[in-house]
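>>> Pasting the sequence and the predicted model now:
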Amino acid sequence: MSATADHAEERTTLAARLGFQPGQVVQELGYDEDTEQDLREAIEEHTGTELVDEEYDDVADAVLLWFRDEDGDLTDALVDAIGLLEEAGMICLLTPKTGRDGYIEPSDISEAARTAGLSQTKSISVGKDWNGSRLATPKAAKTGRR
């Protein structure tokens, strides 16, 4: 296998570890110049669909939410994201790593998720500057959907 093929497989594996599935419609919120382009491309490769933006006017299977401390209230952002999801959808919350501009304490993420009615199911590093947290809606948690 070539180095390029290895890299592509590694990227799509990361998308799968975050809980994205082939065929999903993924709505991206909070995109800016600081986001991890490799992760965005990996999600598109793995799902087989392009990410849709804030203007998308239907429900999504998943929300990719880039969020920094200066972006406002995390609980409000999560509640808004829930409103964009199908019944058993999931949110992939991406926040800057420790020491990076916009860093958010893990306890603040847990509290915001709980307040919004979400379950935090997984946290992983998704790049040089970002951590990802997979958050499930109550319906998704009950059905065991990842």
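That came through, no problem.
>>> use CA for all of it now, contacts and neighbours both
Noted.
>>> Give the full set of residues in contact with A136.
By Cα atoms under 8 Å, 6 or more residues apart in numbering, the contact set of A136 is A88, G89, M90, I91, L118, S119, Q120, T121, R146.
>>> let's see 10 Å
Neighbouring residues of A136 by Cα atoms under 10 Å, 6 or more residues apart in numbering: 19, 62, 82, 88-92, 113, 117-122, 142, 144-146.
>>> Structure two is appended below for comparative analysis:
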Amino acid sequence: MSATAGQADGVRSPADRFGIEPGMVVMEMGYDDDVDEDLRESLAERCGELVDEDTDEVVDAVLLWYRDGDGDLFELLTDALGPLADTGVVWLLTPKAGRDGHVEPSEVSESAPTAGLQQTSTVNAGKDWTAARLVSPRGAKKK
């Protein structure tokens, strides 16, 4: 496997940390004026334009910006699963502790399994955001 762009100089880009590759379709949900534009640009540079939640395409990844007060997390995760490919990933981005809209980790750990997802890792997604990687458990079948 060859090094992807951004790794050659030893620095991993956000697109590397998020596992985004050229040609992937990435859907964005929960966009607002507080999102991390550097992260969005890095991901769009790697895969092309981010699609919105009205897309008819099957998507490889979902970027879900979620803040306390944005509605029911379970419902939003369920909505994110609709267009997601069987091997797709939901990246749940939440404000870091101490930031406006911070989401308690317990809310994620309760909502994700109820929606049929499990958290596999967490990454630093910028100055104000943390991202949880959520996937369907291996062997789970979509109905």
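Great, that's in hand. Please read these numbers as outputs of a predicted model, since none were measured by experiment.
>>> that older thread, just the ones of the contacts of A136 of the first structure in helices?
I82, A113, K142 (DSSP state H).
>>> coming back round to it: narrow the contacts of A136 of the first structure to those that are buried.
The neighbour-count test (16 or more other Cα atoms under 10 Å) marks 19, 62, 82, 88-92, 113, 117-120, 146 as buried among the contacts of A136 of the first structure.
>>> Output these in a markdown table, with distance to S133 of the first structure appended to each entry.
Formatted as a markdown table, these follow (distance: Cα to Cα, whole Å):
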| residue | distance to S133 of the first structure |
| --- | --- |
| G19 | 10 |
| A62 | 13 |
| I82 | 15 |
| A88 | 17 |
| G89 | 14 |
| M90 | 10 |
| I91 | 8 |
| C92 | 6 |
| A113 | 10 |
| G117 | 15 |
| L118 | 11 |
| S119 | 10 |
| Q120 | 7 |
| R146 | 12 |
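>>> Which two of these have the greatest separation?
The span of these, defined through Cα to Cα, is set by G19 and G117 at 18.6 Å.
>>> The strand ranked longest in the second structure vs the first structure, mean deviation?
The residue-count maximum for a strand in the second structure (DSSP state E) belongs to strand 84-95. Superposed on the first structure, strand 84-95 of the second structure shows a mean distance to its aligned partners of 0.8 Å (mean Cα distance after the TM-score superposition for the first structure).
>>> In the first structure, point out the residues matching that strand.
Under TM-score structural alignment, strand 84-95 of the second structure corresponds to residues 85-96 of the first structure.
>>> Now do the contacts for the spatially most central residue of the first structure.
Centroid-nearest residue in the first structure: C92, 2.0 Å away (criterion: Cα atoms, centre = their mean). Shown in contact with C92 of the first structure (Cα under 10 Å, 6+ apart): 18-20, 26, 28, 62-66, 120, 122-123, 131-136.
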